[in-house]
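Chemist: could you look at this predicted model? Sequence included:
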Amino acid sequence: MSYLVETEVGCPWCGEYFPTTVDTSQGDYNTIEDCNVCCRPISLTITCEPGELTDVQAERA
C-alpha cells in the first residue's frame, strides 16, 4: 500500500493550483508549505487515513 498521495492545492494568496504529495501514514496533521507559484507560506490541514486522502484545507500562514 502506498501512503504517499498526490493532490493539487489551491493557493489562498494567488489562487493558482499546484501539485503536492501528502504522506497519509501519519493520519491527520497540519503543515506549512510554500506555494510553488508565488512562494508565500500556506498552512495545510490534512485529513486522511492510511493510503487515503479525505480533505486538504489551505489557509494563509
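Modeler: Yep, that arrived.
Chemist: okay, CA-based contacts and neighbour counts for the rest of this
Modeler: Noted.
Chemist: so where do the strands sit in this structure?
Modeler: 4-10, 17-23, 29-34, 41-49, 52-60 (DSSP state E).
Chemist: putting a second one here so we can go through both:
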Amino acid sequence: MIETLVIECPYCGEAFTTVVDCSAGDQAYIEDCVVCCRPIECRLTVTADGPTLEVRRDDD
C-alpha cells in the first residue's frame, strides 16, 4: 500500500509531501529535505488505523 504524507522539515520548517510504502511494515530510513537538502530521520509505523511518520533531525 502506497501512501502520500505531508511532513515538516525539522531543520528549515518547510512542509513537503513524501511517498511511503506501507507494505513492508514499520521502517526507519533517512530522507533529504526537498528544500534545504538536510538529512531527516524518518520512522514509519504502520497500524490498522493507517501509517504514522515521525521525523527528527539526523544530528539529534
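Modeler: Perfect, I can see it now. Note that this is a predicted model, so its numbers are computed, not measured.
Chemist: if we can go back for a sec, can you say which of the strands of the first structure is packed in most?
Modeler: A comparison of these by mean neighbour count, using mean count of other C-alpha atoms under 10 Å, puts strand 41-49 on top with a mean of 18.
Chemist: for that one, give me the average deviation versus the second structure.
Modeler: Strand 41-49 of the first structure, aligned to the second structure and superposed, deviates on average by 0.8 Å (mean C-alpha distance after the TM-score superposition for the first structure).
Chemist: which position in the first structure pairs with I7 of the second structure?
Modeler: Aligned by TM-score structural alignment, I7 of the second structure pairs with V9 of the first structure.
Chemist: hang on, that match packs against G15?
Modeler: No. Contact criterion C-alpha atoms under 8 Å: V9 of the first structure and G15 do not qualify, at 9.5 Å.
Chemist: how far away is the residue nearest to the spatial centre of the second structure from V19 of the second structure?
Modeler: By C-alpha atoms, centre = their mean, the second structure has its centre lying nearest to C42, at 4.3 Å. To V19 of the second structure, C42 of the second structure is 12 Å away according to C-alpha to C-alpha, to the nearest Å.
Chemist: please apply the same query to E8 of the second structure.
Modeler: In terms of C-alpha to C-alpha, E8 of the second structure sits 14 Å off from V19 of the second structure.
Chemist: I figured D23 of the first structure hits L4, correct?
Modeler: Yes. D23 of the first structure is in contact with L4 according to C-alpha under 8 Å; the separation is 4.7 Å.
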